[in-house]
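Novice: From the sequence below, what's the structure:
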Amino acid sequence: MQDCLPFGTALESCFLTLAAGATLGLALLAKTNAIVLPPVILIAVLIHGHVRPERQFALRLRHLAAASVLSLYVINLGYGAEGSFTRLGDYRFYSKAFTGDGMPGGQSRLHGPIWDQIPVPLPAAMLEGMDLQKVDFENPRGGIRTYLRGQWYDHSWWWYYLYVVAVKVPVGTWVLVIMGSVICARSLSPQRLEVSCFVVLPAVALFLPACLQTGFGAGIRYVMPAFPFIFLLAGAVFCIRSSKVIVAIGTLALILGPLASLRTYPHSLCYFNELGGGPQNGDFHLIDSNMEWGQNLMYVDEWVKSHADESPLYVAQWSFYPIENFGIRFTEPTIGKDEPIAPGTYLISVNYLRGNRDMRRMPLRRFLELVPDEKIAYTTYVYRIRQ
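Specialist: Just a heads-up that it's a prediction; the model follows:
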């Protein structure tokens, strides 16, 4: 009877359980690295329950189990339950993380008479996608290269994503996060325990796996699932007995962060903070999905149409969508290694301007020695060569 709750409280608890399960399922559908959340939440509940025993501890575990089951249902619903409950022994994996020391295309590292018979409650496409994503991250042959500060590498580093957020996240947000962390560290023991279990632990669990993937470094999107928890930590500036001075500084930082980002709008992907030199210098630090992902074709099209007298026009525009479909008439630049650059107007994407050898546009790097006449949406450099 100790686990019984009043009707209103029980109804609210059931609603929160359903909301948590549905939200967790949607999070896993949106980003598979949220797979770390169920065990992390369980660990957090166990730690919190051990340090602060409560009458409802067993009830909370039951609610957590119910939320996990509901999240599995939501995931299977999203995939149409295709291939769900396939036996583990029927899968073939290619990443070292899944196969261990086995050969690519082999069975799971847990291969055995008992393990092979276990039905996996996840859709087959989801598990296979996680395996193939892991193959990319392992990058065993160095085929996927990493750009950082003007250079290309065949590997990444554990601190790569720390550098990415250092130059991409607004300074005002950094001020809030640092202040919130200090306030939480100095708060009362019960508050500090709850923040550590249910805010800091999930944030670290979502951020750390990306840092451990040192095969190659990619976009900030791989660590963004940790941001909501980090924002909760920043919110401690306004929630935990702060002085008026702290609240005033936090309010100023809260205002300046979005304002700094709005200065780059609508080219938000190109945003870099003041420490990184702003979007005008962002391509020195990072390119690819941190800077240009083919999102500015319309702006290039508008520029070309408003400069119809520019001739000859040479365009090297990086995009998944063919720029020719916009009806733009241009010539693909062909520049030899030691040949002089022909007169004309050149529009060159930063991904080609700073491209690696795999892009086969290395001669275009010669334009880095020149000062561009202007930039289109921060990602396309305009050079007018007269002679």
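
Novice: switch to C-alpha atoms for all contacts and neighbour counts from now on
Specialist: Fine.

Novice: and stretch 26-45, how far apart are its ends?
Specialist: End-to-end distance of stretch 26-45 (CA to CA, to the nearest Å): 21 Å.

Novice: ok, residues contacting it?
Specialist: Stretch 26-45 is contacted by residues 61, 64, 68, 71, 74-75, 78, 130, 197-198, 201-202, 205-206, 225 when judged by CA atoms under 8 Å, 6 or more residues apart in numbering.

Novice: Now the second one, please; I'll put the structures next to each other:
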Amino acid sequence: MRLADLRPNRCLGLVAVGLAFGVIHSALVEYVASIKSPLVDEPAHLVSGVCYLRTGSTFHYRVNPPLVRTLAAWPIFRSVENCDCVSYPALATLRSEFELGRDSFNANPQLWHSRLRSSRRVGILFSLIGLFVCSAWAYQLWGCQASVAAASLWCFQPMIIGWSATITPDVPAASTGVLACFAFWYWLEKDHLIRMIAAGVTLGIALLTKTTWITLLFLWPVLTILSGVFVGDRIKIRAKQSAGLVVILTLGLVILNGAYEWNSLGRPLRDFRFQSHRLQQVQQTVAERASLLEMIPMPLPENYIYGLDVQIKDFEAGKASYLCGERKEGGWWYYYAVVLLVKTPAGFLAIILLAVSMASVRRREMLANGEFERIAVAVILMTAMMLTFADGMSRHGRYGLIAAPWLIVWSCRIFATPSRRRTVAWAMLGLGVASTLSQYPHQISYFNYLIGGPRYGDRWLLDSNIDWGQDWYLVERWKSLNPEKRPLFLATSGPTTIQHSDFDASIRLMPRETSDGSLTLPAGYYAMSVNTLHGYPRERRGREYFANQTPIDRLGNSIRIFHLTVPIKIQ
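Specialist: Below is the predicted model of the structure:
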């Protein structure tokens, strides 16, 4: 079914439904953005965007392209003071954006708190793109009910709501990636000039959102070849389609390089000094077996390539990770599968299982939508392979969000079946929506009820999956509602520190051990983050005592309040 085949009244009805879901989703994200405190990496993202707008430099936070942080920084970049973008050393191995972000945050605390909400609204824009594309693509493939279901799945997916309310590129990457592939699919369906330009422009936007989408430069030519094979052209691709693909890739690269101000474009591979072992191996292999290739100019900006190098090196280095109660240096290849199982509402998981069972017995339908199936499978497999092999660090389940649009659209096939399965699918969708709303607005730390909900989430995952500094404002509110509960000692994650609030002298940071190795915990109240309670990512004296105590209160899903009636001395 195509949009052109719709009767006017039905077309208007679909548009109205889409707009309704857009309004609901925007309201959900906006409220989360307004009540959550600055996350661990938000100052670094935002200040790096300020530096780009002021100097054009893409060095800071170059592991991610500049589009999202630049748009987020636009409302505040003229107001930020004491933001020295050029004094921090530009070394290939240094992540100076975190130091830069911390210093700027300390110099402008009131600005960050008052204007952060406006900067976070860029996430709503990108999330709406994902919502509308998933809905439109599901309609093109499976019809009206599938379109409504796709909009619902995106609108009420907890991780999408939570991370759309932040200045991070994960949801924007998912949205721009599915938008680019939708445009590419539309071009494959019919080779037309407008569709070709749309595919090239959206490719450039996706490349500017996250380096992950560099894979599209390799996937799209392969998918184009397969398109010719499956329509009967065998290996001989039509000349017009081949030329169109070249135009699409060229247009995408032009947009990417233009945003980087043509930063060292055309630098040959042999001139790069990589830090990651994998890219060093690639460089060495090319030099030994195909020396001519190492002299070919690279079509990507220098900082884009070095950003990818730094990201790979971070994964190779191995960092403290946590999964199902186990801590270790490095990660697990199945980490993101666990994230999917515990952080997706049970009803939504049931829809995926129903779609898998249906696809296994209705293979003709898959062949009928061959282009989509190949694109979806290619992207999902590519994502799975990258996340599986990046097992040097298992910390952030949000990295897997780039696969969310494909799972949503692919699963919506179940809503096109005139059978009991469709009725069950609608019931599961309602169950999933209810599960999401039951934990609103704490969507970053959402855990489904298959594992007991957020109360037991820290038994499965830590880090940004549950505690990324987002509940600091709840501590301030608790302090205001309980003025008699003093002194209050703090040990929380996130960039917000004690001097940035209107705390009085009875609010203190948690004591540290003395020179002789002893630690005395005074009587009073202690606000401790979940990560700190688990000694993650690094151990902290005193936390082991609280880990065995029952909190008197819980703030959000990431902070626990404890009460000591007498001092405790820990040797």
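
Novice: Buried subset of the contacts of stretch 26-45 of structure 1 as a PyMOL selection?
Specialist: Buried members of the contacts of stretch 26-45 of structure 1, defined by 16 or more other CA atoms under 10 Å, are picked up in PyMOL with:
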select buried, resi 64+68+71+74+75+197+198+201+202+205+206+225
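
Novice: Please identify which of the contacts of stretch 26-45 of structure 1 is nearest to Arg87 of structure 1.
Specialist: Checking the contacts of stretch 26-45 of structure 1 against Arg87 of structure 1 with CA to CA, the nearest one is Met130 at 16.7 Å.

Novice: so what corresponds to that closest one in structure 2?
Specialist: Here Met130 of structure 1 is matched to Leu308 in structure 2, going by TM-score structural alignment.

Novice: where does that match sit relative to Leu519 of structure 2, distance-wise?
Specialist: Leu308 of structure 2 sits 43 Å away from Leu519 of structure 2, going by CA to CA.

Novice: before we move on, back to that, let's verify the match of Met130 of structure 1: helix, strand, or coil?
Specialist: helix (DSSP: H, G, I helix; E, B strand; the rest coil).

Novice: From Gly244 of structure 2, how far off is Trp468 of structure 2?
Specialist: 44 Å.

Novice: More neighbours: these two, which one.
Specialist: Remark: of Trp468 of structure 2 and Gly244, Trp468 carries more neighbours, 25 against 22, as counted by other CA atoms under 10 Å.

Novice: and Asp358 of structure 1, how many neighbours does it have?
Specialist: With other CA under 10 Å as criterion, Asp358 of structure 1 counts 10.

Novice: Let me see the contact set for it.
Specialist: Contacts of Asp358 of structure 1 (CA under 8 Å, 6+ apart): none.

Novice: And for Ile75 of structure 1?
Specialist: Gly25, Leu26, Leu28, Leu29, Ala81, Leu122, Pro123.

Novice: I'd say Cys324 of structure 2 and Tyr456 touch.
Specialist: No: counting by CA atoms under 8 Å, Cys324 of structure 2 stays clear of Tyr456, with 10.6 Å between them.

Novice: in stretch 410-427 of structure 2, what's buried?
Specialist: For stretch 410-427 of structure 2, by 16+ other CA under 10 Å, it's Trp410, Ser411, Cys412, Arg413, Ile414, Phe415, Ala416, Arg421, Arg422, Val424, Ala425, Trp426.
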